[in-house]
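1. predicted model and sequence follow; I will ask about them next.
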Amino acid sequence: MERMQTTIDIINAKHQSHHSQKKLQKIFSQVEQKPFIPHPQYRQPHLMTLAGHFWPRDKFIPEHLTEERIFQTDVEAKVLAHCHWQPNRKNIATLVMAHGLEGSSSTHYMIGTAIKAIKLGFNVLRVNQRGGGGTHYLSPSPYHPGLSDDLRAIVKELIELDQLSEIYLLGFSMGANQSLKLAGEYGESTPPQLKAICAISPPIDLAMVTRSMHRPANYFFEANFLRVLHRSLRRYHRFYPTRYDVSQQWQAFTLRRFEELFTAPCNGFSSVEEYYTLASSNRLLDKIKIPTLVIHSQDDPFIPFKMFEEARFSATTALLSPINGGHMGFLQGQVDEEDRYWSENRALEFFNLLRQGT
């Protein structure tokens, strides 16, 4: 049976440590008060996905408001973040954002969400994944959907060096899986400064996603992702020629084959099956202890909703699952005080309600 469009699922509502369940339920209920009403011309999931990407929007942030910062995330890796600080930053809530595959800190949803968050009074960090935005020179190893260690290092530095006391983490697609995986890995040891997470269109079961991506209906999108991955691989080979053997690159004509030949071995996994298992966040979802909002459409063309129906969520997690939305599309047709980017607005509303202690 199809779920109601406005239903928000609060899974296994038992006790939890950071917020009372009653208060958290109230916040989740407030977030669902603005259901997703899709743009009437883009109800088809592939069109919705494309419309969300190409719809014109404000993408201008003055340079004088932006600070570039390098984070050392492990012994050999660094990532570049673009930071937007409010006055008296230590006492201000901070939003850290992680982009998806083929994205960067300059991708439209990263900038668009940052503009709205800045207006709400948040500090904002737009983080490039390893190699994102042409930063291959900063890290000899590439990003992948299970790379939660970089986000962990960034959160740790913001707490210890910047002395920030209120951090919110927002992940998109690949970055959403990383964010959920990080929260599950933290478990009972979650830093008290990390207040909440929102994951938009997260690929929580990578094996299932790869199979779905290879369906004929998704041929165009798989080909585009492969184009981006092959281009990134060539750039890594240019900077680190002895580390990357591209002689087999011609064989990687499907996403699974690319992950088997390059993604898994380049990131220390013994096989593509081990990579799919260990990099997926679904095995850790029930260990999340902080307020978490997952936003995923039931018609996502790449990430089957079945994986969310089978997932074991924690008591502090809510799943907001409209019938329509595509993959990170969520372009709404009715606009009052908001822009058309419904999922971004629900994420910011969720964080703002928590920040206000509603």
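-> Thanks, I have it.

2. alpha carbons only for contacts and neighbour counts from here, please
-> Will do.

3. and the residue lying closest to residue 267 once chain neighbours are set aside, helix, strand or coil?
-> Of all residues not flanking residue 267 in the chain, residue 141 sits nearest, at 6.9 Å (Cα to Cα, 6 or more residues apart in numbering). Secondary structure for residue 141, judged by DSSP: H, G, I helix; E, B strand; the rest coil, is coil.

4. do residue 325 as well
-> Under three-state DSSP, residue 325 comes out as coil.

5. run a quick neighbour tally on the nearest residue to residue 113 once chain neighbours are set aside.
-> Using Cα to Cα, 6+ apart and skipping the chain neighbours, the partner closest in space to residue 113 is residue 344 (6.3 Å). If you count neighbours by other Cα atoms under 10 Å, residue 344 ends up with 25.

6. distance check, residue 344 against residue 115.
-> 11 Å (Cα to Cα, to the nearest Å).

7. kindly report the same for residue 36.
-> 21 Å.

8. secondary structure element holding residue 299?
-> Under the criterion DSSP states H and E, no helix or strand holds residue 299.

9. what residues are up against it?
-> 45, 305, 323-326 (Cα atoms under 8 Å, 6 or more residues apart in numbering).

10. rewinding a little: state the distance from the residue nearest to residue 267 to residue 333.
-> 41 Å.

11. residues in contact with residue 287?
-> So, once contact is read as Cα under 8 Å, 6+ apart, residue 287 ends up touching 183-185, 187-188, 314.

12. structure B:
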Amino acid sequence: MNQNSIEAVNFTPLAGLHNPHLQTLLPRLLRRRVHLKPHWQRLDLPDGDFVDLAWSEDPQGAKHKPRVVLFHGLEGSIRSPYAHGLMQACQQQGWLSVVMHFRGCSGVPNRLNRIYHSGETEDARFFLNWLRSTWGEVPTAAIGVSLGGNMLACLLGEQRGDIPLEAAVVISAPLELEPCSVKLESGFSRFYQYYLLTQLKKNALRKLRAWPDSLPVDLLQLKGFRRLRDFDDAVTSRAHGFVDAGDYYRRASAMPLLKQIETPLLIIHAKDDPFMTDAVIPSHEQLSASTTYQLTTHGGHVGFVGGSLRRPQMWLEQRVPQWLTPWLEATT
């Protein structure tokens, strides 16, 4: 099952709609409503801050079920189409799922003078160990999407202590941050940069209003940012101990850590992902023996919409549970 190879995968995009931008945007049209009624929980962190959890159901009555943890993308949340879509798919399998919102991403500003970033693994490590100690030992898997996927790959690659996961899936992750930052400054990809930067500014503004002086910029500086790199230079890097955006991109990219991963891992990328370049496609030598790498021709960024206009199908919601089943069901 662990092929340690790069190969094309049988994903067929929706007829006539294989364009990467259409693939990227379609899930927002097809998954507009959140049908799940999440059970919310606040988890206090060791440093005095918190993260908010959104469960597919009350974990108190579902402690015996296999668990799936989801780490969202930049400024994502349970409201992101891929998040509640994958949670529904897990629910249909009889699994308990939970989104760990990165600091400040649940709609409530976090308390401390920091936020989150692509290589910040300590919150996820604490959360996974808390899951095991609080809700018991059951088969557990993690899914990381985009920024959350890079973070999850970093966590797995660091291998510091026991990571309580049977398996993991990383989807559309910017495994090399620098070339992805450059890609978002050209062509139609600038649309995504504009959208993400707008969301980052809104979140930062909300935080500054709740906690003045909690970020290393003021409102005037915040309004002046035109690129994601500007935000990473002034906010992300300075709030987390990096020299600048370039230093952050180098030190937070997961690519150099892939070879060290021991947990069974599936990485899914689309070759036409408008957020990325070929620089994020690892070579055979960069992958560990426990990693399966699947590269599709089409799919966009966290898109992968197949089927027909009358019956569109979310391929990720089929492929991810299919791949995870052997590890989550083996010991139950």
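-> In hand now; what should we look at? Model, not experiment: these values are computed from the prediction.

13. now tabulate the contacts of residue 299 of structure 1 in CSV and tack on distance to residue 216 of structure 1 and neighbour count.
-> Formatted as CSV, these follow (distance: Cα to Cα, whole Å; neighbours: other Cα atoms under 10 Å):
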residue, distance to residue 216 of structure 1, neighbour count
45, 15, 21
305, 18, 16
323, 22, 21
324, 21, 25
325, 20, 34
326, 17, 30
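
14. ok, those residues in structure 2, which still hold?
-> Counting by both residues aligned by TM-score structural alignment, their matches' Cα atoms under 8 Å, structure 2 reproduces these contacts from these: 45, 323-326.

15. quick one: which two of these are the most distant?
-> Between any two of these, the greatest separation by Cα to Cα is 10.1 Å, found for 45 and 323.

16. before we move on, the earlier item: which one of the contacts of residue 287 of structure 1 is nearest to residue 267 of structure 1?
-> Once Cα to Cα is applied, the member of these that ends up nearest residue 267 of structure 1 is residue 185, at 18.4 Å.

17. what secondary structure does the closest one sit in?
-> Residue 185 of structure 1 ends up helix, using three-state DSSP.

18. counterpart of residue 165 of structure 1 over in structure 2?
-> Mapped onto structure 2 by TM-score structural alignment, residue 165 of structure 1 lines up with residue 138.

19. quick check: residue 180 of structure 1 is in a helix.
-> Yes - assigned with three-state DSSP, residue 180 of structure 1 falls within a helix.

20. spit out the contact partners of it.
-> So residue 180 of structure 1 contacts 197, 199, 281, 284-285, 288 (Cα under 8 Å, 6+ apart).

21. look up how far residue 216 of structure 1 lies from it.
-> For residue 180 of structure 1 relative to residue 216 of structure 1 (Cα to Cα), the value is 29 Å.

22. looks to me like residue 319 of structure 2 is in a helix.
-> Yes - assessed with three-state DSSP, residue 319 of structure 2 lies in a helix.

23. what about the helices in the stretch 201-332 of structure 2?
-> Ranges of helices in the stretch 201-332 of structure 2, per DSSP state H, counting those that start in this stretch, are 219-224, 228-231, 237-239, 245-252, 315-329.

24. which part of structure 1 matches the fourth one?
-> Think helix 245-252 of structure 2. Helix 245-252 of structure 2 maps onto residues 272-279 of structure 1, going by TM-score structural alignment.

25. next, the buried residues of the matching stretch.
-> Buried positions in stretch 272-279 of structure 1, judged by neighbour count with 16 or more other Cα atoms under 10 Å: 272, 275-276, 278-279.

26. quick check: of the residues you listed, which lies closest to residue 30 of structure 1?
-> Once Cα to Cα is applied, the member of the buried residues of stretch 272-279 of structure 1 that ends up nearest residue 30 of structure 1 is residue 279, at 32.3 Å.
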